[in-house]
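sequence unavailable; structure follows:
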């Protein structure tokens, strides 16, 4: 190595060399910058406290109304027997959507809706009919509720068909679909909506019978109904499943129910991929709290009175606020390029 290179290697350059005095000055400058930042943050904190004192405590948010008519915010303290008849509720769920005007989005189509005697299913049946579809109302044993749903469908100017039975039974699913095809001449839309919900606060208290009731109704029933209807669905057909916010966020007292709703979301995506080459779309609506017989037939009366109060909108939805989402997904006019989605209708991002 040359002398010049040795000298350069041993001697620090002018740009990297600092005397003790220079290093102390740099540190004092850095300390000064940090202190000024800390002081600025404390001043902002002090200002925020003064503003809080002037403003006082924020008021409790009022229930949000964002539609064309004001919806009920306070639920009755009421508990009813399962399976839950809508006619027994002190506060009648709203399902007619009087401001919704049909425009033929489902004209000439034929739909099967499970759990259509009440709640979301009834609201969907009414709007499907208003859009021109014939509607088969599948239900368990709530005969009076189902009769009312059929009358509302027919008042909209289309045909109705009521079929009572249990979607847990594959033979019922097959017979029901065949009856619809025979009566209506075919089927174009399936809405899987039937559900069983019963709280259980500790997993070790979940009885086998309870677990099987939930699994067989909420997910096996959906699969069996889809399997039964597929031989009759043609290109342009649609399947819509009812999921839940509990399938997204979970619910500590509804472990089995949440599990089935998560499974419904996965079932939707898997089946959507499988059926796409056949031109059949599969989608899902994931509601937040909705005022239907499902929760009053599960919760204690005091809990029912608070139902939906902790949602983003500080109230539960009414069924008529959910039903347009089903119309949107069912119609080949509005959703021909929408497949495999889970559409949250929860009043906000947190349900």
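Perfect, thanks for sending it. This structure is a prediction, so every number in the text was calculated from the model and none was measured.

when you work out contacts or count neighbours from here on, use the C-alpha atoms and nothing else.
Will do.

tell me the contacts of residue 170?
221, 224, 225 (Cα atoms under 8 Å, 6 or more residues apart in numbering).

cool, residue 202 as well?
residue 253.

swap in 6 Å and give it another go.
With contacts defined as Cα atoms under 6 Å, 6 or more residues apart in numbering, residue 202 is in contact with no residue.

ok, residues contacting the helix or strand that contains residue 191?
Counting by DSSP states H and E, the element that carries residue 191 is strand 189-192. Residues from elsewhere that reach strand 189-192 (Cα under 6 Å, 6+ apart): 111, 112, 113, 114, 222, 237, 238, 239, 240, 241.

repeat for stretch 84-98
Everything outside stretch 84-98 that qualifies as a contact, by Cα under 6 Å, 6+ apart, is 118, 123, 293, 297, 318, 319, 320.

quote the end-to-end distance of that stretch.
For stretch 84-98, the first-to-last residue distance is 25 Å (Cα to Cα, to the nearest Å).

got it, and stretch 238-249?
Between the opening and closing residues of stretch 238-249 we find a distance of 27 Å, counting by Cα to Cα.

over to the residue nearest the centre of the chain. Which of the three states is it?
Central residue check for the chain by Cα atoms, centre = their mean: the C-alpha nearest the mean position is that of residue 286, 1.8 Å away. Of the three states, residue 286 takes strand under DSSP: H, G, I helix; E, B strand; the rest coil.

next up, the contacts around residue 254.
Contacts here follow Cα under 6 Å, 6+ apart; on that basis residue 254 touches residue 199.

same question, the one 10 residues further on
Under the criterion of Cα under 6 Å, 6+ apart, the contact partners of residue 264 comprise residue 243.

state whether it is indeed within a helix.
Yes: secondary structure assignment (three-state DSSP) places residue 264 inside a helix.

tally of neighbours for residue 184?
By other Cα atoms under 10 Å, 18 other residues sit near residue 184.

coming back round to it: so the residue nearest to the centre of the chain touches residue 246, yeah?
No: taking Cα atoms under 6 Å as the contact criterion, residue 286 and residue 246 are not neighbours in contact, 8.6 Å apart.

export the contacts of strand 189-192 to JSON lines and tack on secondary structure?
Listed next are these as JSON lines, based on three-state DSSP:
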{"residue": "111", "secondary structure": "strand"}
{"residue": "112", "secondary structure": "strand"}
{"residue": "113", "secondary structure": "strand"}
{"residue": "114", "secondary structure": "strand"}
{"residue": "222", "secondary structure": "helix"}
{"residue": "237", "secondary structure": "coil"}
{"residue": "238", "secondary structure": "strand"}
{"residue": "239", "secondary structure": "strand"}
{"residue": "240", "secondary structure": "strand"}
{"residue": "241", "secondary structure": "strand"}
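
putting a second one here so we can go through both:
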């Protein structure tokens, strides 16, 4: 089994807003469902997953490893959480590349793609999941730096990865973009974040119809989570009460990251062979009609 390879392009401190750590949370977020039954749906498929150190990205990485995928995982800073995910993936799969850097940097994205292809020979799955948000009560409090940074991380990175990966996608590959319920409902204190998530929906639908991607039989879909208990929440909103955080949805609770992972497995596998340009809503019962 292949050893994990550390390919470290460390992002400078000023290039991101906040670290988010699972150990700082109570209760601790859950990235793995111990009752998950794998079926080899992604055996030997090569998957790039961004934002893989914690939260949704970590849960997807673990589920993909259980399904037999070869992984290239990307984070920006979170060393302890990343080490835990890395160790778990190695226990399950043993084949993982790890990249640390800024997905809003086109050169770094090209490095991730090039080194993934050099190691594995191609790409089957791209999960564009990395995101950041910073809650501000007034639009006047959103600096130009924050606005630019949020768009670079949340939506520009998806353009960069799709563009860089296109020549190396194996036929029948898939792209899965993480959007949000805020793309449909809005959020008054997350103006820039919600705007990027709306852009991701349009990007997903447009890319799914693009001739270059259709010619390679590539499918492009998205997942729109509702309130999910991840390190991003207390780190960026100040919300530390899990019950209060999830109280607004019909199920009256926040979701766990592992509850999203099967949606990504479905979209990454041949089970969804006739699904493209769509958004799956995993949000605790909120009706979106979008």
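Now that the structure is in, tell me what you want to look at. None of the values given here were measured: they were computed from a predicted structure.

one step back: the strand holding residue 191 of the first structure corresponds to what range in the second structure?
Aligned by TM-score structural alignment, strand 189-192 of the first structure falls on residues 125-128 of the second structure.

now the strand holding residue 191 of the first structure on the second structure. Mean distance?
Mean deviation of strand 189-192 of the first structure relative to the second structure after superposition (mean Cα distance after the TM-score superposition for the first structure): 0.4 Å.

ok, and what's touching the following helix or strand past that strand?
Of the helices and strands lying after strand 189-192 of the first structure in sequence (DSSP H and E), the nearest is helix 208-215. Contact partners of helix 208-215 of the first structure, identified using Cα under 6 Å, 6+ apart, comprise residue 196.

check which helix or strand covers residue 145 of the first structure.
Under DSSP H and E, the secondary-structure element containing residue 145 of the first structure is helix 143-155.

in the second structure, what stretch matches that helix?
The counterpart of helix 143-155 of the first structure in the second structure, using TM-score structural alignment, spans residues 79-91.

mean deviation, that stretch versus the first structure?
Once the two structures are superposed, the average separation between stretch 79-91 of the second structure and the matching residues of the first structure is 1.4 Å (mean Cα distance after the TM-score superposition for the first structure).

which positions within that stretch qualify as buried?
Neighbour counts using 16 or more other Cα atoms under 10 Å place 81, 82, 85, 86, 88, 89, 90 of stretch 79-91 of the second structure among the buried residues.

could I get those as CSV with distance to residue 207 of the second structure?
Conversion of the buried residues of stretch 79-91 of the second structure to CSV gives the following (distance: Cα to Cα, whole Å):
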residue, distance to residue 207 of the second structure
81, 32
82, 30
85, 30
86, 31
88, 33
89, 30
90, 33
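
measure the residue nearest to residue 44 of the second structure when sequence neighbours are not counted to residue 51 of the second structure for me?
With Cα to Cα, 6 or more residues apart in numbering as the measure, residue 69 is the residue that lies nearest to residue 44 of the second structure, at 5.0 Å, once sequence neighbours are left out. Between residue 69 of the second structure and residue 51 of the second structure the distance is 17 Å, computed by Cα to Cα.

still on that earlier bit, determine which two of the contacts of stretch 84-98 of the first structure are furthest apart.
Greatest spacing in these, by Cα to Cα: 297 and 320 (20.1 Å).

show me what residue 175 of the first structure aligns to in the second structure.
Residue correspondence, TM-score structural alignment: residue 175 of the first structure in this structure matches residue 111 in the second structure.

how much space between that match and residue 79 of the second structure?
Between residue 111 of the second structure and residue 79 of the second structure the computed distance is 20 Å (Cα to Cα).

follow-up on the earlier one: of the contacts of stretch 84-98 of the first structure, which is the nearest to residue 52 of the first structure?
residue 318 (36.4 Å).

reformat the contacts of residue 170 of the first structure as TSV; add secondary structure, distance to residue 47 of the first structure and neighbour count.
Below are the contacts of residue 170 of the first structure laid out as TSV (DSSP: H, G, I helix; E, B strand; the rest coil; distance: Cα to Cα, whole Å; neighbours: other Cα atoms under 10 Å):
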residue	secondary structure	distance to residue 47 of the first structure	neighbour count
221	helix	59	24
224	helix	62	20
225	helix	62	26
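
now those as TSV including distance to residue 332 of the first structure?
Formatted as TSV, the entries for those read as follows, by distance: Cα to Cα, whole Å:
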residue	distance to residue 332 of the first structure
221	25
224	24
225	21
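
correct me, but residue 135 of the second structure touches residue 237?
Yes: counting by Cα under 6 Å, a contact exists between residue 135 of the second structure and residue 237, whose distance comes to 5.4 Å.

looking at the two, which is more packed in?
Between residue 135 of the second structure and residue 237, counting by other Cα under 10 Å, residue 135 is the more crowded of the two (19 against 14).

strands along the stretch 251-351 of the first structure, start to end?
Taking DSSP state E, counting those that start in this stretch as the test, the strands found in the stretch 251-351 of the first structure are 281-287, 342-345.

the first one against the second structure, how far on average?
Following the fit onto the second structure, the mean deviation recorded for strand 281-287 of the first structure is 0.3 Å by mean Cα distance after the TM-score superposition for the first structure.

corresponding residues in the second structure for that strand?
Mapping strand 281-287 of the first structure onto the second structure (TM-score structural alignment) gives residues 219-225.

list the buried residues of stretch 19-35 of the second structure.
For stretch 19-35 of the second structure, using 16+ other Cα under 10 Å, the buried residues are 20, 21, 22, 25, 29, 30, 31, 32.

the third one matches what in the first structure?
When you say that, I think you mean residue 22 of the second structure. Under the alignment (TM-score structural alignment), residue 22 of the second structure maps onto residue 86.

measure its match to residue 300 of the first structure for me?
In terms of Cα to Cα, residue 86 of the first structure sits 17 Å off from residue 300 of the first structure.

thanks again, I'm all set now.
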